[in-house]
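Q: What follows is a predicted structure for the sequence shown.
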Amino acid sequence: MFTETVIKFFGSKAAVARALGISQVAVTRWGSAIPEKRAVRLERLTGGVLKYDPLFYENQDKAKKGRKLNDENQ
């Protein structure tokens, strides 16, 4: 789940933070993709309007591992 999509849905980082009971700073630190556990929670909070996609996170993990291997081989 992309951070930009979540912020657009709620209207602001502050609104996202309130919905999840976290700080706005935490939302700012997410980067382009929100943490997987937050995605699961947001799907429930929005009644499925925002969708948690396990494959999205699986692909994120694979990409991170690939970058790490490339860095180690240099």
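A: Looks like it came in fine.
Q: can we go C-alpha only for contacts and neighbour counts from here?
A: OK.
Q: Quick one: the helices in this protein, in order.
A: According to DSSP state H, the chain carries its helices in the segments 3-10, 13-20, 24-28, 36-45, 54-72.
Q: okay, those in a markdown table with mean neighbour count next?
A: Below are the helices of the chain laid out as a markdown table (neighbours: other CA atoms under 10 Å):
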| stretch | mean neighbour count |
| --- | --- |
| helix 3-10 | 15 |
| helix 13-20 | 16 |
| helix 24-28 | 14 |
| helix 36-45 | 16 |
| helix 54-72 | 12 |
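Q: Put this next to the first one:
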Amino acid sequence: MMKSDVLEFFGGPKNTADALGLSPASVSQWGEEIPPLRAFQIELLTNGALKNTDTKNKAA
């Protein structure tokens, strides 16, 4: 899951942070690929509209 897709979905860093219960500073520290556990949270929060693409951390 790419940071740019998440920011676009939520409408920017502040909205993303608010939706996830984080500070905007936390969101700004992400690299371009979302950390695996955070990506899982986002997938659940968006009802699958954004998918966790990190296959090495997914259950088989």
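A: Now that the structure is in, tell me what you want to look at. Since this is a predicted model, take the numbers as computed values, not measurements.
Q: Provide the TM-score value for the superposition.
A: After superposition, the two chains reach a TM-score (TM-score structural alignment, normalised by the length of structure 2) of 0.86; 56 aligned residues with a CA RMSD of 0.9 Å.
Q: count of residues packed around the alignment partner in structure 2 of residue 32 of structure 1?
A: Using TM-score structural alignment, the partner of residue 32 of structure 1 in structure 2 is residue 32. For residue 32 of structure 2, the number of neighbouring residues by other CA atoms under 10 Å comes to 12.
Q: got the contact list for the closest residue to residue 32 of structure 2 other than its chain neighbours?
A: Distances taken as CA to CA, 6 or more residues apart in numbering place residue 3 nearest to residue 32 of structure 2, at 5.0 Å, with adjacent residues excluded. For residue 3 of structure 2, the contacting residues are 30, 31, 32, 33, 34, by CA atoms under 8 Å, 6 or more residues apart in numbering.
Q: next one: residue 39 of structure 1
A: 1, 51, 52.
Q: Take the contacts of residue 3 of structure 2 and map them onto structure 1. Which survive?
A: Mapping these onto structure 1 (both residues aligned by TM-score structural alignment, their matches' CA atoms under 8 Å) leaves 30, 31, 32, 33, 34 still in contact.
Q: wait, the last one sits on residue 7?
A: In other words, residue 34 of structure 2. No: counting by CA atoms under 8 Å, residue 34 of structure 2 sits too far from residue 7 to count as a contact (10.8 Å).
Q: Brilliant, that's me finished.
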